[in-house]
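Q: coords please:
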Amino acid sequence: MPIIDDKQQPIPLDEHLCFSLYATSRAIQKLYHDGLSQNGLTYPQYLVLVSLYQYHNVTVKKLGNLLALDSGTLTPLLKRLENEGLVKRQRSKKDERVVNVCLTAAGTKKREEVNELPEILVKKSHFSKTEWDQLESLSNKLFENITAKD
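A: All right, here's what the predicted structure looks like:
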């Protein structure tokens, strides 16, 4: 935790958790890059496929919540995946404002082709299962706390 002295000196870069998380996120994306680019995917597209593989048929709104993406970011992403035949979007028959999205057979296959990426990250981390579980738990807790509505 950053320690601020009486003079309120600015916190050095190496004590900024935000920078550590940012740099780590970029390093993970770089680690995933080769496997994703070989399969014609970007990191955000990969996350969509992972979510849809897990949750199957969801609304675009729920998918946005799962991925912490707004509709302005998610909609073009889904359009591109749909144009590539990986997802299917369909308006709800009960409520035209609701759009459901699911993986196609090609999307399911593509998701399964990049299944090893998380394992590569775990191995590269050299963390024990306990350390990995702690990191994941604390990261999720931090996200929930800072995004909670006050």
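Q: make it CA atoms for all contacts and neighbour counts henceforth
A: OK.
Q: helix, strand or coil for Ser139?
A: Using DSSP: H, G, I helix; E, B strand; the rest coil, the structure places Ser139 in helix.
Q: how many neighbours does it have?
A: 13 (other Cα atoms under 10 Å).
Q: list the contacts for the residue nearest the centre of the chain?
A: Ranked by distance to the mean C-alpha position of the chain (Cα atoms, centre = their mean), the top residue is Leu47 at 4.7 Å. For Leu47, the contact set (Cα atoms under 8 Å, 6 or more residues apart in numbering) comprises Leu67.
Q: any idea how far it lies from Pro118?
A: Distance check for Leu47 against Pro118: by Cα to Cα, to the nearest Å, it reads 12 Å.
Q: can you check Asp150 too?
A: For Asp150, the distance to Pro118 - Cα to Cα - is 33 Å.
Q: of the two, which one has the most company?
A: Legend: neighbour count by other Cα under 10 Å for Asp150 and Pro118, higher for Pro118 (13 against 5).
Q: here is the second sequence; please produce its structure so I can put it next to the first one:
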Amino acid sequence: MEGDLRLENQLCFALYDAARTMAGAYQAALTPLGLTYPQFLVLLVLWEEDCRTVSQLGSRLHLDSGTLSPLLKRLETLGLVERRRESQDGRAVTIRLTERGAGLKSQAASLQGDLRDHLAMSDEELAALHVLAARFCTAARSPMGGTPSPADHT
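A: Here you go, the predicted structure:
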């Protein structure tokens, strides 16, 4: 069908636009804290479980070390994390929250509530969107089992 190549019909564009819009909404809320959205994501992982290696953070955030290292250096400069080279394996670097980094958690929790209120979507809609996005990412990261059909608008 000729309409299949229209931008507004593309799932890839809808997801791209949604991701950029969400990052932008967070960025506006994070600016007063002096954080970027990617830095916030690193802090989210550390608030769940502190003392992660760079490799563990990269795996969790789906980032390579070339992307993650500058983020971590900046967070360290801001006094939010500290990096320590492990003595057992000189190659392993552990990232720990500082007291200041841990203290931002409560401010971040209120940011999320404010953003949720701004979206004017029900908790059920947001939960369904979250589940579908996670399912999509899992499916997209798995090896392709075949050729997508033309109806798959990806």
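Q: and the residue nearest to the centre of the first structure? What does it align with in the second structure?
A: Matched by TM-score structural alignment, Leu47 of the first structure corresponds to Leu41 in the second structure.
Q: if we can go back for a sec, the residue nearest to the centre of the first structure belongs to a helix?
A: Yes: per three-state DSSP, Leu47 of the first structure lies within a helix segment.
Q: which residues of the second structure does the biggest helix by length in the first structure align to?
A: Counting by DSSP state H, the longest helix found in the first structure is helix 17-38. Aligning helix 17-38 of the first structure against the second structure (TM-score structural alignment) gives residues 11-32.
Q: how far does that stretch sit from its chain's centre?
A: With Cα atoms, centre = their mean, to the nearest Å as the basis, stretch 11-32 of the second structure stands 11 Å off its chain's centre.
Q: let me see the ranges of the helices in the second structure.
A: Using DSSP H, helices in the second structure cover 11-30, 37-48, 54-61, 65-77, 99-119, 123-141.
Q: can I get the ones you listed in CSV with distance to Val93 of the second structure?
A: CSV is the format used below for the helices of the second structure (distance: least, Cα to Cα, whole Å):
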stretch, distance to Val93 of the second structure
helix 11-30, 27
helix 37-48, 14
helix 54-61, 6
helix 65-77, 11
helix 99-119, 18
helix 123-141, 27
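Q: do you know which of the ones you listed lies nearest Gly90 of the second structure?
A: Closest to Gly90 of the second structure of the helices of the second structure, according to Cα to Cα: helix 54-61, at 12.7 Å.
Q: can you list the buried residues in that closest one?
A: Val54, Ser55, Leu57, Gly58 (16 or more other Cα atoms under 10 Å).
Q: okay if I get these as JSON lines plus distance to Arg74 of the second structure?
A: Formatted as JSON lines, the buried residues of helix 54-61 of the second structure follow (distance: Cα to Cα, whole Å):
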{"residue": "Val54", "distance to Arg74 of the second structure": "14"}
{"residue": "Ser55", "distance to Arg74 of the second structure": "17"}
{"residue": "Leu57", "distance to Arg74 of the second structure": "15"}
{"residue": "Gly58", "distance to Arg74 of the second structure": "16"}
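Q: relative to Met1 of the second structure, which of those residues is nearest.
A: Using Cα to Cα, the buried residues of helix 54-61 of the second structure come closest to Met1 of the second structure at Gly58, 40.6 Å.
Q: quick check: closest non-adjacent residue to that closest one.
A: Asp64 (5.7 Å; Cα to Cα, 6 or more residues apart in numbering).
Q: counterpart of that neighbour over in the first structure?
A: For Asp64 of the second structure, the residue aligned by TM-score structural alignment is Asp70.
Q: relative to Pro118 of the first structure, how far out is that match?
A: 25 Å.
Q: okay, now the match of Asp64 of the second structure: neighbour count?
A: Counted with other Cα under 10 Å, Asp70 of the first structure comes out at 13.
Q: go on, Glu116 of the first structure?
A: With other Cα under 10 Å as criterion, Glu116 of the first structure counts 11.
Q: what lines up with it in the second structure?
A: Residue pairing (TM-score structural alignment): Glu116 of the first structure is matched to Ser110 of the second structure.
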